[in-house]
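Colleague: need a 3D model of the following:
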Amino acid sequence: MKQKLGYASGALADNLIMNGFSALVLPVYNIGLFVNPVLLGWAMAIPRFFDAITDPIMGNLSDNTRTRWGRRRPYIVAGIIATVLLLPLLWMAPSSADWTVFWWLTIFGVLYFLAYTVFIIPYQALGFEMTSDYDERTRLLAWPNYIGLTASFFMPWLPRFIEFDGFGGVVSGAIWVSVAMGVIILVSGLLPAIVGREIARAEDQQKIKLLDAIKLTLKNRAFLIVVSANVVMLTGLATFVNLSLYVNIFYIYGGDRDAGTALAGIAGSTYAGFSYLSVLLGTTIATRLGKKPACFILLSLTLLGVSSMWWTLRPEWPYLQLASTALVGFGLQGSWMMFFIMIGDVCEEDERENGLRREGIFSAVGGFSRKMSVAVASILGGSMLSLIAFDAEAAANGTLDPSVLDRLKTVFVLGQASVVMLGMLLLYFYPISRARAEETQRILQQRRAAPSEEL
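Modeller: Model prediction:
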C-alpha cells in the first residue's frame, strides 16, 4: 500500500500540470483580456505539438538509461522541479496585445511542456513495470485515478479563484494560484521517485535505437487499437469540453461571469465525485469480467450522459445539467483508466514477442498520441468559437446574436456524443482478453525461470 499510494501521488501532480494550463488560458487571456481565441488556440497547441514530438525521444532515453537510481526516477525529479518553476511564468506576458501574448505563451509553453514530458513519460513507465499480474496491475493503476481526482474537485474552480478581488486582476490571480499549485505539484510529484521500484531484470537488457523502438511499437495491433480509440475520444471531448465554460457563462447565465464560473466549478466537482465511483466500478468489473467489457460498460454510461445534455442544459433550470454531469463522471473516468491499464497488458505481449521491457517507449508513443490530440483540440476549440461566430466582447456586452448561443449548445452536445460512439466502435477490435493475458504471463514466467534455455 505504501508503494501504491506513493506512486499514485504523482497523478495529482500530473493533473495539476496538464489541466492547470488548459483551465486558465482562455479565462485569463480571452474572457479576461479579450485576446483573439484563434491565436490562443495555436499558442496552446504549438507547445503540445513540440511536447508530443519529444515524447518518443524521452521514452527511449528512459528505457536505455542505466543509473544507480534506476531508469525512471532521476527524470521524474528533474521534470517536476522544472515544471514548478515555469508554471507562474505562463501568465507574465509583458502586455495584453494579441501577438505579444501569442509569442509569450508559445515560448514558455514549449519549455513548460518539455519539463512535463521529462516527468510524465518515466512516471507512467514506472507504473507499468511495478507489477506484471493482470489484476494487480488494475488495482495498482486504479490508485493514481483516486489520488489524481483530488485535483479535479478544485480544478474547475480555477477560473473562479483567479477572479478573487484580493488578487487585483485575473493575471495576478493566475500567478498566485500557480504558485499555490506549484507547492502541491512539487511534493506529490517527488513521492513516486522516492517509493517507486523498477523491475531489476530490465537493467541488464540490450539497448535499442529510437527508430527501431518506434517501428516495433507501431507493429503492435492491440496497442494501435487502444491508442486510436483514446485519440478519437480525447481529441473530440477536449475540443468540445473547452466550450463548457462558455456554455455556462453565456448560454446559461447570459454573460454573468461570476454565476457561470461558479456553476462550472460545481459541475466540475460533481464530475470528480462521481469519477471516484467510476474508478471503483471499472476496477470491480475489470477484475471480474476483464478490461474490455469494463470499458464498454463505462463508455455506454458516458454516451448516455453526454446525450442527455440536450435536455438538461436549460437557462431556466441551470443546475439540471448536474444530472448529466454525474452520469458522464460515472462512466468517463473509468474509461480513461481502462485505456491506460490496457497499455500495461500490451507491454507484456511485447515482451512475449520481442523479449524486451519497453514500458518507456509505449508510454511515450501513447503520450505522443494524447498530446497531439490535446494540441489539435486546442486549435479546434479556438477555431470552433470563431466558426460559430462567437465574440467574447460582444457576449459580455449583451449584443451577441442569440442564434450563436444555440449553435454553441448544439456543437457542445452532439460533438461529444459522436466521438464517444466512434471510440466504442474502435474498442470492439481490441484483442487482449483475460485468457490471452494470463497465457502471456505463463509464458513469461517460464522464460524468467529458465532464461538460459530461452536465450
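
Colleague: going forward, measure contacts between C-alpha atoms and count neighbours the same way
Modeller: Fine.

Colleague: tell me which stretches of the stretch 201-350 of the chain form strands.
Modeller: Counting by DSSP state E, counting those that start in this stretch, the stretch 201-350 of the chain has no strands at all.

Colleague: ranges for the helices of it?
Modeller: In the stretch 201-350 of the chain, the helices defined using DSSP state H, counting those that start in this stretch lie at 210-218, 221-241, 244-246, 257-289, 291-312, 321-354.

Colleague: could you do the stretch 51-200 of the chain as well?
Modeller: Remark: helices assigned in the stretch 51-200 of the chain by DSSP H, counting those that start in this stretch are 73-86, 98-128, 134-154, 158-161, 170-195.

Colleague: second chain to compare with the first, below:
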Amino acid sequence: MPATDQLSRGVRIGYGSGSVATGAFGTVPGLMLLPYLTDSLGIAALAAGFIVFLPKAWDVVLNPVAGRISDRTVDPRGPRRPWLLRAGIALALGFALLFAAPEMGRVAEAAWVLVMFLACATAYAFFQVPFVSMPAEMTSSYDERTRLMTWRVAILAFTIMLAGATAPVIRDAVGGRAGYRIMGVAMALVILVGVVSAYRGTRHAPVGRTEPGAGSLRDQLRIVATARDFRLLLTTFVIQALATGCMLAGVDYLASDVLERKGAATILFVCFVGPALLLTPVWARVGERVGKKRGYVLSSLVLAAGALLAVTARTAPPAVVFAAVVLVGVGYAGCQVFPLAMLPDAAAVDARRTGSNRAGVYTGVWTAGETLGLALGPGVFALALALGGYRSSTDGDVAQPGSAVAAIVVGFSLLPTALTLLSLLWLRRYALDAGAVDGSPSGSSPGSSAPTTEGVS
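Modeller: Modelled structure (predicted):
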C-alpha cells in the first residue's frame, strides 16, 4: 500500500472530525431514547428496551455488507469518502425525525420510533464502516495510527460532552415532547457538521491501492473469522461496549431517581468526558511507551475501578459519585484510543500479506460487534429496570420503589465493572505488536509479546 508513514495535522483533524457524527449518534439515543420511551411516551421498560435494541441488531447484519460494498466502490475520491457524504446526510435527516413522533396513540408512536431508528441505523452503518476503515489505508505506520486515533478520540470525547451535556438541557429547557423534538433537530445539525467536516477534511488523505479481496462476502467473512488476534480484540471491545452501553443508558435514571439533583445528568457527562478530553494524548504517549496492549489493560482497570466506586451512589455524597464518573472517563479515553488503533493493525497485516484489501470487511465486522454491544447495553439495563419494578409514565413524575432504585445502581455500577474485568480474559491473549504490524522480522514494541501474524491471513 503506497500510504505515507506520517499524516499532516490537517488530515488528522479532518479525519477525526467524523467523530462529531459518530459521537452524537452513539451518545444521544443511548442516553435519551430509553427515557423518551418510558417517561414521555409511557411505553413499558421491556418493550422500550426491545425498540432500542432491534435497530442495532439490524446493524450487526448490515455492517459487514456495508464494508464489503465500500471495499468494492470505485470513485475518484476513493472507496470510502463518497459514503461519508451520502450516508451522513441521510443519518442527519433521520435523526431529526427520530424524536418527533406525532401524538397518535401509544402503539403508533412506538412504531414511529422503531421505524425511524431503523432508518438511522441503516444510514449510520454506511457512514461508520467506511469511516472506520480509512486509517488502515491512510498510513502504514503502527505509531501513526495511534496518533491518528488520538485526534479522533479527543474529538469524540468533546462531542460526547457536547451532545451528552446539552441534549438533556435542551429537552428540559423546552419541556415535554416538544423538548425532545427540538433536541433531536439540534443534534441532527451537530451530526451534519461532523459529516461535512470529515468529507472535506479527508480530501487530501492518502488512499491505499490494494485490490478488493476476491470471492463472496461469505468467503471474506470466513477469512476474517480465522484472524485469531482480531477475534480476541473484537471480543474484548464488544464486552466493553456492552458495559459502556449499560452506563450510558443509566445516566438519566441515576441523575433523576438516585441522585435526585436537577442538572445532575449534565454534570455526570462533564465529569465523564472532561478527563477524556485532557488525557487522550496522555494515553497515546503511554501506548508508545509500554505498548498498545498494556495501555489497553491499564485503561480498562481504571474504568472498572471508577464503575465499582459508583456503587455508593445511594449512600455517598453526590461528589463521590461524580468523582467515580471522572475515574470512568479517565479509563474510557484509553479504552477508545487503544482498540481503535489496534484494529487497523490487523487489517493492514492481512492486506500486506495477501495484497487484498479487506479493511471494509474487517471494519464491518468490528462495527457490527460494537453496535451489538452498545445495543445490548440499554437492553440489559432495561431488563434490570423491569426486574426492579420500574414504573413507566408519560410525564416522568412517578415515585420509584426501592427495588427500582437499586436496579439502577446495579445496572450503572456493578454490571459494567464485572463486564470490563471479564473482557480482559480475551485481551491477555492478543499478540500483534509493532514488529508483526510493520513487517519487521524481529523485535517487538515495549510491553508486547513476541511478534506473530497467526490467523490474520
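
Colleague: can you add mean neighbour count and give the helices of the stretch 201-350 of the first structure back as a markdown table?
Modeller: As requested, the helices of the stretch 201-350 of the first structure are exported to a markdown table (neighbours: other Cα atoms under 10 Å):
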| stretch | mean neighbour count |
| --- | --- |
| helix 210-218 | 14 |
| helix 221-241 | 22 |
| helix 244-246 | 23 |
| helix 257-289 | 21 |
| helix 291-312 | 21 |
| helix 321-354 | 22 |
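
Colleague: circling back: tell me which of the helices of the stretch 51-200 of the first structure lies nearest to residue 13 of the first structure.
Modeller: helix 170-195 (4.5 Å; Cα to Cα).

Colleague: which bit of the second structure covers the closest one?
Modeller: Under the alignment (TM-score structural alignment), helix 170-195 of the first structure falls on residues 176-201 in the second structure.

Colleague: what about the matching stretch, distance to the chain center?
Modeller: 17 Å (Cα atoms, centre = their mean, to the nearest Å).

Colleague: what is the equivalent residue in the second structure for residue 129 of the first structure?
Modeller: Aligned partner of residue 129 of the first structure by TM-score structural alignment: residue 137.

Colleague: so that match sits right up against residue 205, yeah?
Modeller: No: counting by Cα atoms under 8 Å, residue 205 is not a contact partner of residue 137 of the second structure; they are 9.3 Å apart.

Colleague: next one: residue 219 of the first structure from residue 192 of the first structure, what distance?
Modeller: 31 Å (Cα to Cα, to the nearest Å).

Colleague: who has more neighbours, these two?
Modeller: residue 192 (26 against 11; other Cα atoms under 10 Å).

Colleague: contacts only, for the more buried one.
Modeller: By Cα atoms under 8 Å, 6 or more residues apart in numbering, the contact set of residue 192 of the first structure is 6, 7, 8, 9, 10, 73, 76, 123.

Colleague: need the residues you listed in JSON lines (columns: neighbour count and distance to residue 310 of the first structure).
Modeller: Shown next, in JSON lines, are those (neighbours: other Cα atoms under 10 Å; distance: Cα to Cα, whole Å):
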{"residue": "6", "neighbour count": "22", "distance to residue 310 of the first structure": "41"}
{"residue": "7", "neighbour count": "30", "distance to residue 310 of the first structure": "39"}
{"residue": "8", "neighbour count": "27", "distance to residue 310 of the first structure": "36"}
{"residue": "9", "neighbour count": "24", "distance to residue 310 of the first structure": "36"}
{"residue": "10", "neighbour count": "28", "distance to residue 310 of the first structure": "36"}
{"residue": "73", "neighbour count": "24", "distance to residue 310 of the first structure": "46"}
{"residue": "76", "neighbour count": "28", "distance to residue 310 of the first structure": "43"}
{"residue": "123", "neighbour count": "27", "distance to residue 310 of the first structure": "39"}
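
Colleague: which of these are still contacts in the second structure?
Modeller: Of the contacts of residue 192 of the first structure, the ones still in contact in the second structure (both residues aligned by TM-score structural alignment, their matches' Cα atoms under 8 Å) are 6, 7, 8, 9, 10, 76.

Colleague: for the first one, what is the enclosing helix or strand?
Modeller: Assignment of secondary structure by DSSP states H and E places residue 6 of the first structure within helix 2-25.

Colleague: wait, what's in contact with the closest residue to residue 394 of the first structure other than its chain neighbours?
Modeller: Nearest non-adjacent residue to residue 394 of the first structure, counting by Cα to Cα, 6 or more residues apart in numbering: residue 400, 5.2 Å away. Contacts of residue 400 of the first structure were listed using Cα under 8 Å, 6+ apart, and they are 390, 391, 394.

Colleague: same thing with residue 296 of the second structure?
Modeller: So residue 296 of the second structure contacts 334, 335, 338, 339 (Cα under 8 Å, 6+ apart).

Colleague: change it to 10 Å
Modeller: Contacts for residue 296 of the second structure were tallied using Cα atoms under 10 Å, 6 or more residues apart in numbering; they are 283, 286-287, 331-339, 342, 424, 427.

Colleague: what is the nearest of these to residue 92 of the second structure?
Modeller: Nearest to residue 92 of the second structure among the contacts of residue 296 of the second structure, with distances taken as Cα to Cα, is residue 336, at 23.9 Å.

Colleague: that closest one contacts residue 292, correct?
Modeller: No: counting by Cα atoms under 10 Å, residue 336 of the second structure stays clear of residue 292, with 11.3 Å between them.

Colleague: joint contacts of the two?
Modeller: Residues touching both residue 336 of the second structure and residue 292 by Cα under 10 Å, 6+ apart: residue 283.

Colleague: coming back round to it: can you report how many residues lie near the closest residue to the match of residue 129 of the first structure other than its chain neighbours?
Modeller: Counting by Cα to Cα, 6+ apart, residue 137 of the second structure lies nearest to residue 208, which is 4.5 Å off, once chain neighbours are set aside. For residue 208 of the second structure, the neighbour count with other Cα under 10 Å is 21.

Colleague: what's the spacing between residue 208 of the second structure and residue 359 of the second structure?
Modeller: Relative to residue 359 of the second structure, and taking Cα to Cα, residue 208 of the second structure is found at 10 Å.
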